[in-house]
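Q: Dropping the sequence and predicted coords here.
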Amino acid sequence: MIAADDPRIAYVNGDFIPLVDAKISVLDRGFLFADGVYEVTAVIDGKLVDNAAHLARLERSLGEIEMGHPVPLETLTALQLELARRNSLNEGGIYLQVTRGAAERDFSYPKDAKPSLVMFTQTRNLVADPRAETGVAVVTTPDLRWKRRDIKSVSMIAQTIAKQEAAKVGAAEAIMVEDGVVTEGSSSTAWLIKDGKLITRQLSNSVLPGVTRLSVMALCAEQGLEVEERTYTVDELQQADEVFITAATTLVMPVVKVDERVMSNGAPGPIASRLRQLYIEMAKKTAVG
């Protein structure tokens, strides 16, 4: 529940307004059909991290569902920065959502609906996240999602169920599994390290093309770390030397427990920890603001 005195400012279709007053139509297709896409950009030192890649993924998602842009991408960056400024957001994230807009309820795409854009901020500890010092636990769970997971859809009920299953046992993330192989986390990309080699799922319609994943792969290339993109089983994950997850809101997060299997002797692994440090350094140097 949003507190009545929540001081945050939201952006709704051209206007910056108090979050508590932010509203959309009950006929908005994002509400009725989950007919929309979203992005979450990390903010560090008041600047946008990996934002060009986030907006490129947004553009791709919009194209895959034949949805128009609510505003030009360069305007969107300016709006994000203004929203961060109005909320005095130093560290956290900006959530943005684009839907097909409000129209009479009908499954077919409406011809005259105007895309809707909403954004809000969330303050988070990203750089000094205490979980990075201890590592996190994850659990495996069946992947219940649709077949176009490469589109960052606002339809998140399967991920919500998975995340709740993790929360029930005190885990930070659910690692989703399909036909015996790992797809990804409910809100992250999953990685394992074995014999010095980093392994993560190859891109396809089965997984989201993670933005933080992309940056980590670039860092691995710079550091001479070998990365193999392929499918892998739960058993491989549990038998790994190290496991970590990547996402805009967790950056690079070491995993110390997969189901009942303790990883890295119960402490964050050295490669994952180093990659987290390198990613934070890169983010601070390249963030836009």
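A: Perfect, thanks for sending it.
Q: contacts, neighbours, all on C-alpha from now
A: OK.
Q: distance of residue 45 from residue 90?
A: According to C-alpha to C-alpha, to the nearest Å, residue 45 stands 5 Å off from residue 90.
Q: would you list every one of the helices in the stretch 51-200 of the chain?
A: Under the criterion DSSP state H, counting those that start in this stretch, the stretch 51-200 of the chain contains helices at 51-64, 73-86, 131-134, 157-168.
Q: Can you lay out the ones you listed as CSV showing distance to residue 122 and mean neighbour count?
A: Listed next are the helices of the stretch 51-200 of the chain as CSV, based on distance: least, C-alpha to C-alpha, whole Å; neighbours: other C-alpha atoms under 10 Å:
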stretch, distance to residue 122, mean neighbour count
helix 51-64, 16, 18
helix 73-86, 10, 17
helix 131-134, 18, 16
helix 157-168, 19, 17
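Q: Against that first model, consider the following:
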Amino acid sequence: MSTVLMNGEFIPREEAKVDIEDRGYQFGDGIYEVIRVYNGKMFTGNEHLERLQASSGKINIQISYTVHELLVLLEELIRRNNIHNGIVYMQFTRGTCPRNHAYPTSEVPPMFIAYTKPLERPKENLANGVSAITVEDIRWSRCDIKSLNLLGNVMAKQKAAEANCYESIQYRDLTVTEGSSSNIWIIKDQTIRTHEANQYILNGITRQKIVEICQRQGLEVKEEAFSIEDLIDADEVFLSSTTSEVTPIVSVNNVPVASGEVGETTKTLQDYFKKEIIACCGEIE
């Protein structure tokens, strides 16, 4: 029987219930985070929880826990569920109250839930790469908030699934923004590029880590917009996310990226990123 965390209490999953008037259920009025677990340890846990706090501030949900308090609770949740490799999912909603578009009064407490899930590293995708399609980005203009409003992302991911692809690469006015559940990168003439961290993308924690790695290792990285044409003309393309790490994209819209093989710069970034995981969490396969 697995354990979940609900409003600070550890309870059996079967007992975890949410009211039908919870604002997350009715309005998508909430925020969330997903943290990767390797060898029973959270990777970049602080960074994820700091982003959670930032998202809460942007939509005025008052989280009563500090980052440290959340880390302690999540570590205990991982221990109770004996998670070796997996994820921790958590979300805060604005709480439960009679349905009304306006925010409830401050007397209504937020709803906090967290649970774990076993998940192994995507070794085959990391080694061989994945395929993607391009789709128009129809989402709202505050993608920097990691909110529960994911319908646009879900629709984009479904288009990828229907095309037998791993990911959809979204664009606005022919400018690539990000994937349906990832950040998108291109490499041209050994310069690594990804969309700048503004309101049109989520500033992924893995994205931030890759930028840090590039700067530390002397690899040229530019955080700036690029076009669909740039994407098609790239020497290498890859995506990044908490669960996908640094995953090569070897074809876009059924057209191979360059040679259709995983590129050398992407392999180098994979190696550097793996070292970051090992330094935090110990040896991984």
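A: Noted; the coordinates are in hand. Bear in mind the structure is a predicted one, so any value in this text is a computation, not a measurement.
Q: returning to what we had before: quick one: which of the helices of the stretch 51-200 of the first structure is nearest residue 216 of the first structure?
A: Shortest distance between residue 216 of the first structure and those, using C-alpha to C-alpha, is found for helix 51-64: 12.7 Å.
Q: Which secondary structure state does the equivalent of residue 285 of the first structure over in the second structure sit in?
A: Counting by TM-score structural alignment, residue 285 of the first structure corresponds to residue 279 in the second structure. Using DSSP: H, G, I helix; E, B strand; the rest coil, the structure places residue 279 of the second structure in helix.
Q: show me the contacts for residue 279 of the second structure.
A: Residues counted as contacts of residue 279 of the second structure (C-alpha atoms under 8 Å, 6 or more residues apart in numbering): none.
Q: measure it to residue 272 of the second structure for me?
A: Taking C-alpha to C-alpha, one finds residue 279 of the second structure at 11 Å from residue 272 of the second structure.
Q: now swap in residue 123 of the second structure and tell me
A: 16 Å.
Q: For these two, indicate the residue with more neighbours.
A: Neighbour count, other C-alpha atoms under 10 Å: between residue 123 of the second structure and residue 272, residue 272 has more, with 17 against 12.
Q: residue contacts, residue 123 of the first structure?
A: Counting by C-alpha under 8 Å, 6+ apart, residue 123 of the first structure touches 89-93.
Q: Just tell me what residue 51 of the second structure corresponds to in the first structure.
A: Correspondence of residue 51 of the second structure to the first structure, assessed by TM-score structural alignment: residue 57.
Q: And the closest residue to residue 97 of the second structure other than its chain neighbours, how far from residue 148 of the second structure?
A: Closest residue to residue 97 of the second structure apart from its sequence neighbours, by C-alpha to C-alpha, 6 or more residues apart in numbering: residue 21 at 6.0 Å. Distance of residue 21 of the second structure to residue 148 of the second structure, computed by C-alpha to C-alpha: 15 Å.
Q: Who has more neighbours out of the two?
A: Neighbours around residue 21 of the second structure and residue 148, counted as other C-alpha under 10 Å, are more numerous at residue 148. The numbers are 18 against 15.
Q: Would you mark the buried spots in stretch 177-190 of the second structure?
A: Neighbour counts over stretch 177-190 of the second structure (16 or more other C-alpha atoms under 10 Å) mark 177-187 as buried.
Q: ah, wrong one, I meant stretch 194-207 of the first structure
A: 198-201, 206-207.
Q: Quick one: the residues in the second structure that that stretch pairs up with.
A: With TM-score structural alignment as the criterion, stretch 194-207 of the first structure aligns to 188-201.
Q: Need the contact partners of the matching stretch.
A: With C-alpha under 8 Å, 6+ apart as the test, stretch 188-201 of the second structure has contacts from 141-145, 176-178, 183-187, 203, 219-226, 233-236, 265.
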